[in-house]
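Q: Fold the stuff below for me.
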Amino acid sequence: MNAETSPRSLDRVAADAAQLTQAYRAPEILRVVNVWDAVSARVVAELPGTAAIATAGHAIAASHGYGDGEQIPLDLMIAAIERIVRAVDLPVTADLDGGFADAGETVRRAIGAGASGANVEDRLRPFDESVALMRAAVEAGEREGVPFALNARTDALIRGGDRPRSESIADAIERGRAYLDAGATAVFVPAILNAEETAQLVAGIGEQRVSVIGLPGALRAAEYEALGVARISYGPMPQNVALGALKALGADLLADGVLPAGVEQLNNF
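A: Got it, this is the predicted structure:
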């Protein structure tokens, strides 16, 4: 697969967005292994079964020496997304954190970089403000002529604090329905979700409308698929695993080790 040498046209991004939405709607769960740069995107894109590329905002920030939570300058984030888009020939959905203070403008710039979808976080802002945030993201795509595949993230569970879990589930459902009404393609509810909670979310938000994260302790992708979940992603965990492997290898080499036999060359462009 050859890297692209020019930006994607709006027609191509629109086609990618339609393809991405179709992948969300399919009964088979959309499995995305999150990436953080061009070479990680290339490696994942070449794996059989990869239908789309998803960036991890935390991982991109870390690769540039920044912490999570919009500490990385937006220009750097957009540039990283564009490099990832150019490295692959698949739809790319970007992690845009909380919208970088202007979700509409940030989505417009992401589309210009070739992204056909994105995660945008509500960060448990007030309800009306959160709905307006998601609507702004969707409308930005409409102005560009792109049916942007917004995976609207609600932090109702991970920022729920001490309130009962049932209240957080109910909040996620209320917010999720509102985000879909605002034009979102799916609703991302990050948390370690058991089968009962997942079934409640799917019943309340809709089949093939809920997106989850695969953290240690979560269900298997096939189990989420059977419950009607649209997408599973893994956030910064793939980068964590890669860095852990690098750390272990480095320690071995610094202790007078040798490279294992049969090391595969993966980073050639």
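Q: Please count neighbours and contacts with C-alpha atoms only from this point.
A: Will do.
Q: List the contacts of stretch 182-194.
A: For stretch 182-194, the external contacting residues (C-alpha atoms under 8 Å, 6 or more residues apart in numbering) are 21, 24, 119, 131, 134-135, 138, 149-158, 172, 176, 179-180, 205, 208-219, 230.
Q: how far out from the middle of the chain is it?
A: In terms of C-alpha atoms, centre = their mean, to the nearest Å, the centre of stretch 182-194 is found 11 Å from the chain centre.
Q: next up, for comparison:
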Amino acid sequence: MSQIDKANAFAALHIPGTPVVIYNIWDAGTAKAVTKAGAKALATGSWSVAEAQGYPDGENIPLDDLLAIATRIVNSTDLPVSIDFEGGYTADPEPLATNITALIGTGAIGINFEDQVVGSSDLYPIDTQAARIKAIRAAADAAGVPLFINARTDLFLKAKPDTHATHLVEAKERGAAYAEAGASGFFIPGLTDHGMISDICDASSLPVNVMMRGALSSIAEVAALGVARASYGPSPFAQSMTQVAEGYSAAAAS
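A: Below is the predicted model of the structure:
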């Protein structure tokens, strides 16, 4: 498939009530393994990609290195590949467009794009983040690729679970603004309350993505809430590193 065909196929996988399962990868090797296991699409997690190269998360891995990893992943599989692009490696729309053009050049067909100010505890104001999403969409249109922009809000990751209900109104406002700006999906990591997730799914014009953790342990359960994408974030990497350490310990003790 062409890059455009892959982008369209990826978007079509986002069906509320029948979520696409994203078991997040971090290099070409894990891309091949998850592809062989029967995945329909692939996506990286920024934490995993950074940690695998010895960097902390938060755009600490150099952009050129990230682009090289994205290229190796895309070249290792026939599946659509989305890249966790964090905050785009810049706050400003003009250089952001340049970075997006470079990412599209790797063959990737989608991104995660977050609204936290990287390296800070703050979120971008809604209008500022919407302008950033507009710049991404314009860059993708100029490149001729219908890039899947999975607009992530960090509202729930940055708040204690017992306060999540107080952030629902703002989350819906952000989702609506991001949709109008050209986003393709709405990602709400950190929110695990079933009722609140269902509420956001009902209100959102975009397919909703959740991160499977805590109370979110079953794809069938999140499907029933109206979720269209279920991803696993850093969990696959963390589990793999635990297995490596345990393997070494067992070998050394034998």
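Q: quick one: which of the contacts of stretch 182-194 of structure 1 sit in strands?
A: Judged by DSSP state E, the contacts of stretch 182-194 of structure 1 include 119, 149-153, 210-213 as members of strands.
Q: Who wins on neighbours among the residues you listed?
A: residue 152 (32 neighbours; other C-alpha atoms under 10 Å).
Q: How about it: what's its closest non-neighbour residue?
A: Nearest non-adjacent residue to residue 152 of structure 1, counting by C-alpha to C-alpha, 6 or more residues apart in numbering: residue 187, 4.8 Å away.
Q: Now do the SS call for that neighbour.
A: Here residue 187 of structure 1 is strand, with the state taken from DSSP: H, G, I helix; E, B strand; the rest coil.
Q: how near is the equivalent of residue 211 of structure 2 over in structure 1 to residue 91 of structure 1?
A: Using TM-score structural alignment, the partner of residue 211 of structure 2 in structure 1 is residue 213. Noted for residue 213 of structure 1: a distance of 19 Å to residue 91 of structure 1, by C-alpha to C-alpha, to the nearest Å.
Q: Equivalent analysis for residue 107 of structure 1, please.
A: Computed as C-alpha to C-alpha, the residue 107 of structure 1 to residue 91 of structure 1 distance reads 15 Å.
Q: higher neighbour count, those two?
A: Neighbour count, other C-alpha under 10 Å: between residue 107 of structure 1 and residue 91, residue 107 has more, with 31 against 24.
Q: My reading is that the more buried one is in a helix; is that accurate?
A: Yes - counting by three-state DSSP, residue 107 of structure 1 falls inside a helix.
Q: Return the residues in contact with the counterpart of it in structure 2.
A: The alignment partner of residue 107 of structure 1 in structure 2, by TM-score structural alignment, is residue 100. Counting by C-alpha under 8 Å, 6+ apart, residue 100 of structure 2 makes contact with 88, 136, 139-140.
Q: what about the helices in the stretch 151-254 of structure 2?
A: Assigned by DSSP state H, counting those that start in this stretch, the stretch 151-254 of structure 2 shows helices spanning 168-181, 194-203, 219-224, 235-253.
Q: Residue 237 of structure 1 maps to what in structure 2?
A: Match for residue 237 of structure 1 (TM-score structural alignment): residue 235.
Q: so residue 36 of structure 1 touches residue 63, yeah?
A: Yes - using C-alpha atoms under 8 Å, residue 36 of structure 1 makes contact with residue 63 at a distance of 7.3 Å.
Q: if I line the two up, what does residue 198 of structure 2 land on in structure 1?
A: In structure 1, the residue equivalent to residue 198 of structure 2 is residue 199, according to TM-score structural alignment.
Q: That match is in contact with residue 224, isn't it?
A: No - at 9.0 Å, residue 199 of structure 1 does not count as touching residue 224 under the criterion of C-alpha under 8 Å.
Q: wait, isn't residue 165 of structure 1 in contact with residue 157?
A: Yes - between residue 165 of structure 1 and residue 157 there is a contact under C-alpha under 8 Å: 7.3 Å.
Q: who's more crowded, those two?
A: Neighbour count, other C-alpha under 10 Å: between residue 165 of structure 1 and residue 157, residue 157 has more, with 23 against 14.
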